[in-house]
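A.B. asks: coords below, sequence missing:
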């Protein structure tokens, strides 16, 4: 029988010659796997993902994920005997460098797939117990990876050695570049700075291709050439740390995590909202992880600044999805037709066609499928449980690819939840066996009466019941949380066939099926005017709005319910919203405020009418009639010209200062606007 050290000796040199990582699946009893691992001598930097790390290993934890994501190691052991955090498994694989060893350790396969996964508490809804419930992800993982190129060392079985394809020859790069593609990317960044204005660069790549390093190299070189205002930005300071590390190294400067500038501010981090609020002059702006920034903010950056680089992970561990390419790049095509696009293919820590990367991409469905949809569109509707999809792996790949393609935030956790959470269901529209639209539904509610009261009083929170808990606590309707509920988590349409009514068609099918089963139906999403109109047209009404914007979408999250029976809740929401609009922490789109808010109707007195008429003729200052104007607007806002109404919402309802309002000369135009008083 082969042992682990012997297999490593036999196999690792061939992988090292090709610049690949060696993946090994070690399976068996704990006594067997510990015996095999005890003969393993950690060399170099060794990481351990599991419950407890032996001597010589660094334990990787979820809390420190951002710190170790950008690091490198020579050996990585994933101990999945007792628990498997699939999000960390996928993310940590990117740390292993060429020639390194990846060990995936489990019980014997048939036993392992039947054991519960305590780490699944991250994705399971109440009252399911992760220590007792067995989901389907392990079954999917084993079946999906049965043909992958990894060494299998299983107790009481002969070791399986894969046949390796020929290595792909790579073009060597000169220092400081890791690949020729990275050098090309840096050259393209320089061209943005020195070439024609308004020619942004979009730099995309899978994780580990050196795009963040390219930003850092370019920033350092520009500083060396005398450029004094180089701004790095992203969804958070952590997103640009790699660029700072690389720039500091090239400039021979010290850098500590959290430090936001180099060379006395020549290179510095500036948050996106600051860039939008305070126009910087003569700057080059390097945006990392751009897909995690809301599209409206990216559009505003494009309008304000003329020398921009947008870099982003195309898809993968960070969960940014590929929607960025389709939504934002279509905007660039319209407003910056000369923009450039560059995609990096070559990994920097290992060579192309790496077996571990292929294993991770296939095991977590990170490879995108590109479908061609034929006309005319005559789709059929279907519904699937997760058990259905395990028998149709190609359909599961299509659905997950569509979720990743059309939504800005789809990642490994979503696949994990999809396969382990039995409270999820999928509906699709399909043409020629190709999924062109899908809806993801979460079944919630049916909480017992005692629990719903505790939730309504803020004493308890339970996972997986967003709709029920929001209604019980925020809307003080605990009795509704006792009903069975269906929350529409996502509804996506393939970008190539959007705006053709397919979303409404799919939603109609979903509603018909769920209403037939007596479900209370709701949805929650980042509120934009277009999305809100889509849901309101389908019969949904808002009942709750988050106090602050979501970090991912930069929009307030709205909860909407289907059906006329919630009209009283909707009216209560609208009345409350009016009084909340002046809160400086709430930055609601004035179009949504105009659509939703219900102001009090108080008739104007004769005195107020007289003062407004004096203001109209220039005989009364604005400051003395503002409250009268608000009373008038509250009465007649529905009859006011739309653009004027938006302006008055910002000033009178949201209490924005004049300089905050989109129309700079609004105050000077007020007497002209007050001709409306004759309504």
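C.D. replies: Alright, I've got the coordinates. These numbers come from a predicted model, not from an experiment.
A.B. asks: alpha carbons only for contacts and neighbour counts from here, please
C.D. replies: Fine.
A.B. asks: Please name the residues that touch residue 350.
C.D. replies: Going by C-alpha atoms under 8 Å, 6 or more residues apart in numbering, residue 350 touches 19-21, 97-99.
A.B. asks: can you do 10 Å?
C.D. replies: By C-alpha atoms under 10 Å, 6 or more residues apart in numbering, residue 350 lies in contact with 16, 18-21, 94, 96-100, 208-209, 357.
A.B. asks: Got another one to weigh against that:
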């Protein structure tokens, strides 16, 4: 039952008593101070505890010992603070709040100082600078904050202290005994004894990791967990046991080295070491870090591979790791402040069920630093929609009953169930979907929301970013690389990196996200949605419908089917996806078709140099998909110069060393009207030796051939097949 206390002098003691109740229950307390900034900061000072952290503007007071900016919240991860005060007048960052709440243990307190609820949605939040595009006016009223305020309700552990109304709270005076937290280890554990006291779930995880590493091969283990469940600590302690008691060479793999710091630290503690850098060495083995692309390229020997934050690694890489190494442990966070691994769980475990029937899955759900049903965690999950699940759809779905809708932000916010379903699809499909994306979806007017329904079931969603032309004075600075502006990804990449100054004068509609319900995939729903987006973009007067994504052959096939042309390729891998980013466009007007064709033609010329330079180690199947898409984007009726064809034919029929024939072979391949239809193994060998100029030794190792002679025989057979398919020359011998 909600109670009120209007006497300001009694409120601090009442809050302390309520906090003690939460501590006895193993939970945390959430206090919202809503009013004028000065009032809120003064009362936050009254509640200040010794182990605190103040984020945002703070009063000059000697009691405030630890303060920082909310956008620096991630710097505090791995530490612990009994109390965190956030001044939302400085900035309200959904990502920052979701991240920083994890450093507060049971019995701790989060205090949010914010404007009066009636005025907060109209407040000029500095966070808009990260959310909105260049010169885009801020919304008159924040729908994200309006929804947030609507969900601020006093419950056990959540108190609302409003300047005009006093404290609203729920008392829970009947506490029989103090609840003891299940012992466990996580990032905040400090003493060695505490660190090594794993809870039952973690003990089970450690046991299963060791069994996977030392037991029968081809039985991968998948560990999933919400944040704060001690997943990485379990990996680290299992590694310590393996290299201390078994002859194990272990490689830990993750999107970046920083993501494995917890594994490193706990592996060291398990061995009684203060491990700060790789490798970690034990009596019988060693633990070292390796990036996923280097792992697949070099394929070093290892007894077991530990893949942490696996949801952030592209699915093709995960599959390749699984197939090459007999013992692999995959671990990933399901609900996090940096993204979600739920889509990984759905897609990757479906694959494992088909190809590795004896795989094992373990989910850690017992929190380490607080009890289950903690009010602060529940509030964070519910308000930032971190735990929404896509509801099942009624099958079969018939295309005649699909309904396309462009929904307004107001209508979406008013329908909480639909908002949860829409965001759940985004979370499932895109690992990088974060709490801040929910605010951008509701508050950025340049993002339009497009939905596909089957009857009442939501099948798909797409977010489209309006990127209008940029003013002329800015165009030259962008083209020269002296300015960058937010919200204009396409124009800036094409102007600076592709060298096309005119790119900033076009109007783009960029597909930021597209997600199809897992049960509706492979039915053409995504292609249907893209066709509707194209028609809508034409109605809006856009010049191009475009997209930017981490390139994989499967994704390339999806966009190519919808008549998108490949126009730009980045030369460094995206940190999150581990793939090279590309831009693909579909012209909305006939008069701009020449611009996209010109970009594709330019990229095709550049790719010839890239494959022998910065992309020399590009996976052959990726190179194959790039070349095939480019040749489809740049249709040509030209046939290769006869001299090049004759040189290829001569190489196939003679003992001429390939080094002398390679220049002609490369020119001939690039001039083919379409990329040849070959087996994957044939394409790999052809691209590696002829276009990327790998040595015979590299080709033999990559394709698991017996030696140079076998590799060259295969190459000549492939070239003969292409010659026959393309030009039907006189009969060629089938072997040398």
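C.D. replies: Sure, I can see it. Quick caveat: nothing in here was measured; it's all calculated off a predicted structure.
A.B. asks: Please state their TM-score.
C.D. replies: Remark: TM-score between the superposed chains equals 0.92 [TM-score structural alignment, normalised by the length of structure 1]; 674 aligned residues with a C-alpha RMSD of 2.8 Å.
A.B. asks: Can you flag which of the contacts of residue 350 of structure 1 belong to helices?
C.D. replies: 16, 18, 357 (DSSP state H).
A.B. asks: can you list the residues you listed in TSV and add neighbour count and distance to residue 607 of structure 1?
C.D. replies: Converted to TSV, these look like this (neighbours: other C-alpha atoms under 10 Å; distance: C-alpha to C-alpha, whole Å):
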residue	neighbour count	distance to residue 607 of structure 1
16	17	88
18	21	87
357	20	76
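A.B. asks: and which of those is nearest residue 574 of structure 1?
C.D. replies: Proximity of those to residue 574 of structure 1 (C-alpha to C-alpha) peaks at residue 357, which lies at 50.8 Å.
A.B. asks: quick one: what's aligned to the closest one in structure 2?
C.D. replies: Using TM-score structural alignment, the partner of residue 357 of structure 1 in structure 2 is residue 377.
A.B. asks: Repeat that for residue 247 of structure 1.
C.D. replies: Aligned by TM-score structural alignment, residue 247 of structure 1 pairs with residue 267 of structure 2.
A.B. asks: Tell me which residues touch its match, please.
C.D. replies: The contact partners of residue 267 of structure 2, by C-alpha under 10 Å, 6+ apart, come to 232-243, 261, 273-275, 280-282, 287.
A.B. asks: go again using 7 Å as the cut-off
C.D. replies: By C-alpha atoms under 7 Å, 6 or more residues apart in numbering, the contact list for residue 267 of structure 2 reads 236-237, 239-240.
A.B. asks: Based on its surroundings, how many neighbours for residue 551 of structure 1?
C.D. replies: Neighbourhood size, residue 551 of structure 1 [other C-alpha atoms under 10 Å]: 14.
A.B. asks: same deal with residue 298 of structure 1?
C.D. replies: Going by other C-alpha under 10 Å, the residues that sit close to residue 298 of structure 1 add up to 21.
A.B. asks: Spell out the secondary structure type for it.
C.D. replies: Following DSSP: H, G, I helix; E, B strand; the rest coil, residue 298 of structure 1 is assigned to helix.
A.B. asks: Could you check how far it is from residue 411 of structure 1?
C.D. replies: Distance of residue 298 of structure 1 to residue 411 of structure 1, computed by C-alpha to C-alpha, to the nearest Å: 21 Å.
A.B. asks: ditto for residue 322 of structure 1
C.D. replies: Residue 322 of structure 1 is 11 Å from residue 411 of structure 1, by C-alpha to C-alpha.
A.B. asks: shared neighbours of those two, which are they?
C.D. replies: Common neighbours of residue 322 of structure 1 and residue 411 (C-alpha under 7 Å, 6+ apart) do not exist.
A.B. asks: which of the two has more neighbours?
C.D. replies: Shown here are residue 322 of structure 1 and residue 411; by other C-alpha under 10 Å, residue 322 has more neighbours (26 against 22).
A.B. asks: related to what we said a few turns ago, OK, contacts around the closest residue to the match of residue 247 of structure 1 other than its chain neighbours?
C.D. replies: Ranked by C-alpha to C-alpha, 6 or more residues apart in numbering and with sequence neighbours excluded, the top spatial neighbour of residue 267 of structure 2 is residue 236, at 4.2 Å. Neighbouring residues of residue 236 of structure 2 by C-alpha under 7 Å, 6+ apart: 263-264, 266-267.
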